[in-house]
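[1] Provide a 3D model corresponding to the input given below.
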Amino acid sequence: MTVNIDEKYVVSFLKKLLDTPSPTGYTHHIIDMIREEAESLGFPVTFNEKGGAIISMEGENDSYTVGLSGHVDTLGAMVRSITPHGTLKITSLGGFAMSSIENEYCIIHTRGGKTYTGTILTQHPSVHVYADARDFKRSEEHMEVRIDELVSSREDVEGLGIRTGDYISFDARAVVTDSGYIKSRHLDDKASVAALFGLLESAKREGWKPKQNVKLLISNYEEVGHGAAYIPSDIAELIAVDMGCMGEDLTCKETDVSICAKDSSGPYDYHMTGKLIELCEAQGIEHAVDIYPFYGSDASAALRGGSNIRAALIGPGVHASHSMERTHTRAVIGTARLLCAYVQG
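    Predicted structure coming up:
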């Protein structure tokens, strides 16, 4: 059965995801949004103890369960300390180059519920003042947040309610171009989550069921390595849906669905990977098969956590991962089409 994916719905929901701050560890707002959207489509939602969402689809055969995972947690930072002159030292959440967040706007989220805007800068930001401004090492200890409030001391900042341990989210700056490109921070992995919801919306609108039960795990700690370390025990096979990489020695493009044969955790299941390739070829889905030596996924976490499963990894091709990322609607819709074909067969 060939299904129709509503591109307008998928892109609209992706934009909504991208505009919702969710640095890893601070995901309760976006998980609430996930729950509301899934329930509006008629699919029940439960939660694991870490706060990740589990969306259930009833299949024609309820003796077997396929898992699909995507993560809504993103890169971000946390307040490490407040400096005597009223700026914030940071500690990173997830793995990214400090140069990729220099000069970016951000939001500080206090535990008291207040938010403040700021800008991430080096300690030597001006070429008119610092002779080494261009060469100053972009490392965590040299970065700070300039807060958009009238503060000039630690006491001023503390008076705002900002404390060590408060979360900092980066401005996603999401844009959808007329040519179909989607450029934004955090396409890893919100583009994949939007593709998963494209599957759910299609099943609701067109009234189809998967062959087996399907559980969608929307994880919230993937960027720090344990998002899917626990998965429901009835899942027999898991497809991690996460962004595909582009670059040297890789064939993936921004219009492709990436099929990862092997990453840093080792090879993915031979038969699942082969089936995904066959479905792409049969359905005319643009795709690439690659190996990612510096990559791990929710499926990696599940396997390392002791889950007795088979696993595979796919996702939309994304350029400049963990920086200012870009993909194309063709890759996101292609990912949704591939997932639909897999769970139907």
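[2] rest of the way, CA atoms for contacts and neighbours
    Will do.
[3] What helices and strands are in contact with the top strand by length along the chain?
    If you go by DSSP state E, the chain has its longest strand at strand 61-71. In this structure, strand 61-71 makes packing contacts with helix 187-206, strand 212-219, strand 235-241, judged by 3 or more C-alpha pairs under 8 Å, 6 or more residues apart in numbering; DSSP states H and E.
[4] who's in contact with E58?
    Each residue near E58 by C-alpha atoms under 8 Å, 6 or more residues apart in numbering is listed here: K209, P210, Q212, N213, V214.
[5] Now the fourth one: closest residue in space, sequence neighbours ignored.
    It stands for N213. G59 (4.1 Å; C-alpha to C-alpha, 6 or more residues apart in numbering).
[6] State whether the one you found is indeed within a strand.
    No: counting by DSSP: H, G, I helix; E, B strand; the rest coil, G59 is not part of a strand but coil.
[7] what comes up buried for the longest strand of the chain?
    T65, V66, G67, L68, S69, G70, H71 (16 or more other C-alpha atoms under 10 Å).
[8] I have a second one here; can you model it like the first so I can compare?
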Amino acid sequence: MENNYLTETLEKLVGIPSPSGFTEKAIRFVSEELQRYGYRPWITRKGACVVSLGGEGSPLVLNAHVDTLGAMVKSLKSNGRIEFTCIGGYTMFSVEGENCLIHTKTGRVLTGTIQSTSPSVHVFEDAGRKERKLQNMEIRVDEIVKSKEDLKKLGIEAGDFISIDPRFAITATGFIKCRHLDDKAGVAVMLDLARRVKEEKLDIKRRVYLFFSAYEEVGHGASAGIPEEAEEIISIDMGAVGDTLESSEYAVSICAKDSNGPYDSRVVRALVETARANSVDYTVDIYPFYGSDTGVSLRAGYDVRFGLLGPGVEASHAYERTHIRALRNSSDLISHYVSTSLV
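    As a prediction, this is how the structure comes out:
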């Protein structure tokens, strides 16, 4: 049977702006979705959503993050443009020409476009060669504004959040193209697990918690609020695709090592054994420039086994792409994993 829940939920999630620090609506969506299936989630003081799926045995926490890349108003320029600062790590090449939303503190939402300060080849001699760095970028607001004062009259000020248009699309061939697959694809996989426990009567062999963090992109998402009884934490986050890596847009990627070091070999082996035993399409890989919420939890002092898996995503932190098969393989692997007690 086709699992449309994954793609339908993912589309809803990416349609909710949620740069790090601006995640209340996304967390509310997650909480309400869990309640719809009869769960009783709670929200931590830091703004994460946590829920128990039930089960008995060694407590396992699965983690994904609802927060995404974005920006914030840094200052208002005399020409009526906005100077911005980044939330999360991305290149200016990856956002140039992208539409965005400016979320004022009064609740007003304005549209705009991220562009170079020399955007036109017909006007600026350096349009092609100008270095794409933050100092050379600005946001053009879709209002009649010619000065800093005009921007102020719209209610725009420093500290307002800026979200980037995700441009969600699914092709007839099963590819999913949009921004913020990192990590709304992982959030959709975790919500699908919650659905399967209820609708498909999935028999879980562990006590399983889901932890949806809100500050992963800025480095401290899962640093607090993890259930104290946790013995194992696995992050469900995107698998990096490209260069000489084995990961693919069609498979679930099991990470053996990232920039912080190796993942727990017991967990990696158990995930591989589970994938093989259940004919799940998987890869094992090393991500050279990557960190996850699992690493944040370890640095915060949690004494746990730890792992990382997720759907393969190409062009991470840009206009990303994966395939529905990668989502299904990720969902299948984690569903089979919680139904066993290999570790």
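[9] And the TM-score between them?
    Overlay of the two chains. TM-score (TM-score structural alignment, normalised by the length of the second structure): 0.97; 339 aligned residues with a C-alpha RMSD of 1.0 Å.
[10] one step back: which residues are in contact with the longest strand of the first structure?
    For strand 61-71 of the first structure, contacts defined as C-alpha under 8 Å, 6+ apart pick out 189-190, 192-193, 196, 211-222, 227, 234-242, 298, 343.
[11] got it, and stretch 16-31 of the first structure?
    Here stretch 16-31 of the first structure has contacts from 51-53, 72-77, 93-94, 167-170, 172, 174, 184-187, 190, 194, 220-224, using C-alpha under 8 Å, 6+ apart.
[12] Point out the ones among the residues you listed that are inside helices.
    In helices, defined here by DSSP state H, the members of the contacts of stretch 16-31 of the first structure are L187, K190, A194.
[13] I'd like the residues you listed written out as TSV, with distance to R310 of the first structure and neighbour count added.
    Putting those into TSV (distance: C-alpha to C-alpha, whole Å; neighbours: other C-alpha atoms under 10 Å) gives the following:
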residue	distance to R310 of the first structure	neighbour count
L187	26	33
K190	24	24
A194	24	27
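[14] want to throw the residues you listed into CSV with distance to D6 of the first structure?
    Shown next, in CSV, are these (distance: C-alpha to C-alpha, whole Å):
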residue, distance to D6 of the first structure
L187, 19
K190, 17
A194, 11
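[15] Just tell me what H226 of the first structure corresponds to in the second structure.
    Taking TM-score structural alignment for the superposition, H226 of the first structure sits opposite H220 in the second structure.
[16] what about stretch 162-174 of the second structure, distance to the chain center?
    When C-alpha coordinates are averaged (C-alpha atoms, centre = their mean, to the nearest Å), stretch 162-174 of the second structure and its chain have centres 14 Å apart.
[17] Which part of the first structure matches that stretch?
    Going by TM-score structural alignment: stretch 162-174 of the second structure matches residues 168-180.
[18] do stretch 77-92 of the second structure as well
    Under TM-score structural alignment, the counterpart of stretch 77-92 of the second structure in the first structure spans residues 83-98.
[19] and what of stretch 135-146 of the second structure?
    The aligned range for stretch 135-146 of the second structure in the first structure is 141-152, by TM-score structural alignment.
[20] Between its first and last residues, how far does the matching stretch reach?
    Taking C-alpha to C-alpha, to the nearest Å, stretch 141-152 of the first structure runs 20 Å from one end to the other.
[21] Now do the same contact list for T74 of the first structure.
    T74 of the first structure touches S22, P23, T24, G94, H186, D188, D189, E223, counting by C-alpha under 8 Å, 6+ apart.
[22] Where in the first structure does stretch 285-292 of the second structure fall?
    So stretch 285-292 of the second structure sits over residues 290-297 in the first structure, by TM-score structural alignment.
[23] Give me the buried positions along that stretch.
    Residues D290, I291, Y292, G296, S297 are the ones in stretch 290-297 of the first structure that count as buried (16+ other C-alpha under 10 Å).
[24] okay, now the residue nearest to the last one when sequence neighbours are not counted: neighbour count?
    In other words, S297 of the first structure. Among residues not flanking S297 of the first structure along the chain, A240 sits closest, at 6.6 Å (C-alpha to C-alpha, 6+ apart). Other residues near A240 of the first structure number 25, with proximity taken as other C-alpha atoms under 10 Å.
[25] likewise E206 of the first structure?
    E206 of the first structure has 11 neighbouring residues, counting by other C-alpha under 10 Å.
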